[in-house]
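Visitor: For reference, the sequence and a predicted model appear below.
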Amino acid sequence: MSVVGGAQGAGQDLSVIPDEVRAVGRSVAGLAASLRSALDSVGVEVEGLASGAWSGAAATAFAQGWRETQSSGGAIIDVLTKMAEKLGVAAQAYEVQDTDNAAQTSSLSLP
């Protein structure tokens, strides 16, 4: 599918293959799931370590760093999940637009 840009993109074409956009979305969703699994797995290990006999300044500093890591990792996973969803929506929108353009072209009254 090609979409010709407006005034700023005059003369430039955008070519989109919706199935490939969906494939990228699935890949991003898979990455988010893998990161979630890894973060959860490490979380179990850290929880075991933190709930043990380890205490003191080093344990406190580590716990703070781990909380920041969990929070940041969760934010990255959320963004990747939203990106994957938006790629799916974009692929669908391009297909709808392509179908509409094809219908308009086929309805031209040509001699």
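Guide: That came through, no problem.
Visitor: C-alpha only now, for contacts and for neighbours.
Guide: Will do.
Visitor: could you list every residue that touches Ala84?
Guide: Residues near Ala84 by CA atoms under 8 Å, 6 or more residues apart in numbering: 24-29.
Visitor: element containing it?
Guide: Under the criterion of DSSP states H and E, Ala84 resides in helix 57-106.
Visitor: likewise Leu39?
Guide: With DSSP H and E as the test, Leu39 turns up in helix 18-50.
Visitor: Turn the contacts of Ala84 into CSV, columns for distance to Ile76.
Guide: Converted to CSV, the contacts of Ala84 look like this (distance: CA to CA, whole Å):
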residue, distance to Ile76
Val24, 17
Gly25, 15
Arg26, 16
Ser27, 15
Val28, 11
Ala29, 12
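Visitor: Selecting buried members of those in PyMOL, what would you type?
Guide: Only the buried entries of the contacts of Ala84 go into this PyMOL selection, using 16 or more other CA atoms under 10 Å:
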select buried, resi 24+25+26+28+29
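Visitor: Buried residues, stretch 91-111. List them.
Guide: Buried-residue list, stretch 91-111, by 16+ other CA under 10 Å: 91-92, 94-95.
Visitor: Pasting the second one now:
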Amino acid sequence: MADLHVTPEVLREVSTEFGTAAEQLRASLGSLDIEVAQMLGPSWTGSAASAYDAVWREWHEGSSKVVQGLRAMSELLATAAARYSGTDRDGGVSIAGSGL
């Protein structure tokens, strides 16, 4: 059986990286929305415009799900780090209190 070694600080660092990536992607998507709206404007109509709009919306929804996933992973990693730290701390207190 393999040993599992977890370093809460590493979990916190990775959590921060996921959170930063989510925020950067969210900001980039916002900028891209503005650029696309300015580039295409309300004057683009017709079947090509409708087809593009449908694909753009689908792509945008997928990108938003990636942002949500990154945020969720960030939160889960932070929670795991806190739980591992708490368990380690509680174990230390128990051992110290046992008189060993």
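Guide: Received it, and whenever you're ready, just let me know what you need. These numbers were taken from a predicted model, which means no experiment stands behind them.
Visitor: TM-score for the pair, please.
Guide: With the length set by TM-score structural alignment, normalised by the length of structure 2, the two chains reach a TM-score of 0.90; 100 aligned residues with a CA RMSD of 1.4 Å.
Visitor: ok so, going back, adding distance to Ala61 of structure 1, write the buried residues of stretch 91-111 of structure 1 out as JSON lines.
Guide: Shown next, in JSON lines, are the buried residues of stretch 91-111 of structure 1 (distance: CA to CA, whole Å):
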{"residue": "Ala91", "distance to Ala61 of structure 1": "45"}
{"residue": "Gln92", "distance to Ala61 of structure 1": "47"}
{"residue": "Tyr94", "distance to Ala61 of structure 1": "49"}
{"residue": "Glu95", "distance to Ala61 of structure 1": "51"}
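Visitor: In structure 2, point out the residues matching the helix holding Ala84 of structure 1.
Guide: Using TM-score structural alignment, the residues of structure 2 aligned to helix 57-106 of structure 1 are 47-96.
Visitor: average gap between that stretch and structure 1?
Guide: On superposition with structure 1, the mean distance recorded for stretch 47-96 of structure 2 (mean CA distance after the TM-score superposition for structure 1) is 0.9 Å.
Visitor: Quick one: neighbours of Thr81 of structure 1, just the number.
Guide: For Thr81 of structure 1, the neighbour count with other CA atoms under 10 Å is 19.
Visitor: pretty sure it contacts Ala29?
Guide: Yes: Thr81 of structure 1 lies in contact with Ala29 (CA atoms under 8 Å); the separation is 5.7 Å.
Visitor: got any residues that touch both of the two?
Guide: By CA under 8 Å, 6+ apart, no residue touches both Thr81 of structure 1 and Ala29.
Visitor: which one is Val28 of structure 1 nearest to, not counting chain neighbours?
Guide: Ala84 (5.6 Å; CA to CA, 6 or more residues apart in numbering).
Visitor: What lines up with His9 of structure 2 in structure 1?
Guide: One thing to correct before we go on: residue 9 of structure 2 is Glu, not His. By TM-score structural alignment, Glu9 of structure 2 lines up with Asp19.
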